[in-house]
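> no sequence on this one, just coordinates:
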């Protein structure tokens, strides 16, 4: 028997208390018990998003939250600016195009962060832009984008800033209100430590003004209808009740750990992983890297898919490879959500053996030593 370990960027391992919550008898979603539960979840989401604004909750993947944001903030003929630096930046543009919009693009080299000055220049060149669509952590490349700087730029214009934080939520600091981000989209299956199936959209007053005027078609992802329901601790349509019960437990765990400690834990695991990668003579792909995952360039002569396959079949560890033009060129080691020091040590030990199995010359123990040196440091 081989024990399995999930160290991919998502879904991520589920918090045990959340698993137990989903095993409980289901609640009637129009009854008082569910209303009380949803009221506590609403408060917990505001704490996590660091906002006073309502956080809408939909039964869907995170992409549903992205699509909902597009159709609730824009109207036919509106101008939008999309930052494309990976698969999920591209997704913003694909959604816009699906609704007949013609977004303007800022294309960024994969593995690099966007320069905020290019956003400022694009907005100055086209004052008609209504929305800037950005990604906090681009999980396909492992990059962390400078959202705080972009928010300062967008905040000086009539446009709103919409951020895909599906990979970052509960992992990297993104104080929505303090930074002036207008819409933050999240998902359940990453840092929130529960299964896929819930999307979140936190909306600022500036963004709500645009929602009031939006004329793109919408039905299920109707922000105004959902806000009205949430004010009564209800959902407009039948929610994924068991997932909301699990979410209640994960939000309680987040509050108990505290946001500062939560972000520090992820940063520490990321620094340890990066140190190990360097110690093994491998090259980090992303600059700057996110604390959610570490993207690594495959060593010369070895296809990244072989590393992913060997990690899974020989060592029972699921990691991820590259996507699109990065397929076969990088592999990604996740360290987010329900993850601790033992996960990072285990992952790097298995990576060392995998590289050895594939004939890449390393000294066994060098990566694990580097991990342990970082983790042994105070803080």
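Structure's in. What do you need? All of these numbers come straight from a predicted model, not from anything done at the bench.
> When you work out contacts or count neighbours from here on, use the C-alpha atoms and nothing else.
Fine.
> helices or strands next to the lengthiest helix in the chain in the packing?
The helix of greatest length in the chain, counted in residues with DSSP state H as the criterion, is given as helix 259-279. Helices and strands touching helix 259-279, by 3 or more Cα pairs under 8 Å, 6 or more residues apart in numbering; DSSP states H and E, are strand 283-284, strand 293-297, helix 341-357, helix 366-375.
> here comes the other one, which I'd like you to weigh against the first:
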């Protein structure tokens, strides 16, 4: 069964093998050297001055960031199920907050956020998603953060990039906390969250009230330890080992095709080659997503969100549940929507280093499923359009 859900994503064999090596104790020089490599890779990927790894899902990192960085009042942006989570965290911790909510296919604008900030000067933190995976929506976080900082340079911007990190370049110039998860583009099992921190966030953490920091999720405590290549509590050692292997694969993309990079031997990480590798990975994912969307259009299928993210293609269709079931019959597992749009959309993942032949098979399985359901005759158009678009082949060439 091909796993094409937007997280967890499939774990390549070489990453699985790296995680299958004998267990290391987390308080040893051997593991500290691995931890240092993981920190280097994350700093290159995020482009932020400091990074943290926590043994938790992404929601744990969201809660930790919000409770330690928001001091006065939160403005939460809800364009989907995961945007709603900011408000739930605020309520659980009795943090004053206000919310801007939109339909799950519609992004909020920077202007709407600026109006909310002007109307309430007590707001000191904005929390939102880069990609709202409930409906495959991309928010223009970079512009929102830039304009919010221009209005109030002291405001904190927390961005959930769980389904955007490692998928596309994110300009973190005006973002103070960027959150990711192991089970998305990094192609690891679930269980580890990632947080990138700005200098402003680091300053606020140093002045954080102890009652807000808590114990297990204390950023100050973790920073003290992780800067020494260890952790305050037991580290998710296997996931961190797998993360380093992921970075080795990314680095190999600097001068190797994807098929070779997935099999490349272990090598020390180099900052410049990592940057080049990420450029190649981002270009590959974008080409995959755009080729998929050309194929979907050729099959007369429409995307759900008004501003689609590159991490996935969310397709609106009245027969979504039947289509997903039929695709499973052809060996492909795609995801439903969330909550009230559960059966009105289905989502095809683009996160991780997906090979073109796998993505092409998904398109063929989709077209076969449409034929099986008497929604469209099968003529192979979807797969042909995908391959032409992905490889840049002009029609008729």
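That came through, no problem. All values reported here derive from a predicted model rather than from experimental measurement.
> returning to that earlier point: can you tell me what part of the second structure the longest helix of the first structure aligns to?
The aligned range for helix 259-279 of the first structure in the second structure is 278-298, by TM-score structural alignment.
> With the first structure overlaid, report how far that stretch is off on average.
Stretch 278-298 of the second structure: mean distance to aligned residues in the first structure after superposition is 0.9 Å, counting by mean Cα distance after the TM-score superposition for the first structure.
> The second structure: which residue goes with residue 143 of the first structure?
That one, residue 143 of the first structure, aligns with residue 137 by TM-score structural alignment.
> check contacts around that match.
79, 104-107, 131, 305-309 (Cα atoms under 8 Å, 6 or more residues apart in numbering).
> likewise residue 334 of the first structure?
By Cα under 8 Å, 6+ apart, the neighbours of residue 334 of the first structure are 7-9, 292-294, 319.
> Quick one: map it onto the second structure.
Residue 334 of the first structure is assigned residue 349 in the second structure as its aligned equivalent, the criterion being TM-score structural alignment.
> and if you look at residue 294 of the first structure?
Going residue by residue (TM-score structural alignment), residue 294 of the first structure aligns to residue 313.
> Counting neighbours, what do you get for that match?
28 (other Cα atoms under 10 Å).
> Out of the contacts of residue 334 of the first structure, give me the two with the largest separation.
Pairwise distances across the contacts of residue 334 of the first structure (Cα to Cα) peak at 13.0 Å, for the pair 292 and 319.
> quick one: common contacting residues for those two?
Common neighbours of residue 292 of the first structure and residue 319 (criterion: Cα under 8 Å, 6+ apart): 9, 334.
> Looking at those two, which has the bigger crowd around it?
Set residue 292 of the first structure next to residue 319 and count neighbours by other Cα under 10 Å: residue 292 wins out with 31 against 21.
> Tell me which residues touch the more buried one, please.
Under the criterion of Cα under 8 Å, 6+ apart, the contact partners of residue 292 of the first structure comprise 9, 137, 142, 167-168, 171-172, 266, 270, 334-336.
> Stretch 343-353 of the first structure maps to which residues in the second structure?
Using TM-score structural alignment, the residues of the second structure aligned to stretch 343-353 of the first structure are 358-368.
> mean deviation (superposed) between that stretch and the first structure, please.
The superposed stretch 358-368 of the second structure is, by mean Cα distance after the TM-score superposition for the first structure, a mean 0.7 Å from where its aligned residues fall in the first structure.
> which outside residues touch that stretch?
Stretch 358-368 of the second structure is touched from outside by 2, 288, 292, 295-296, 299, 323, 327, 330-332, 376, 378, 380, 382-383, 386-387, with contacts defined as Cα under 8 Å, 6+ apart.
> 6 Å instead, please
Outside stretch 358-368 of the second structure, the residues within contact range by Cα atoms under 6 Å, 6 or more residues apart in numbering are 327, 330, 383.
> Aligned to residue 44 of the first structure, what sits in the second structure?
Aligned by TM-score structural alignment, residue 44 of the first structure pairs with residue 41 of the second structure.
> Tell me the secondary structure of its match, please.
Under DSSP: H, G, I helix; E, B strand; the rest coil, residue 41 of the second structure falls in the helix class.
> Quickly note the distance from the nearest residue to residue 345 of the second structure once chain neighbours are set aside to residue 347 of the second structure.
Counting by Cα to Cα, 6 or more residues apart in numbering, residue 316 is the residue found nearest to residue 345 of the second structure once chain neighbours are left out, at 4.4 Å. When Cα to Cα, to the nearest Å is the yardstick, residue 316 of the second structure and residue 347 of the second structure sit 9 Å from each other.
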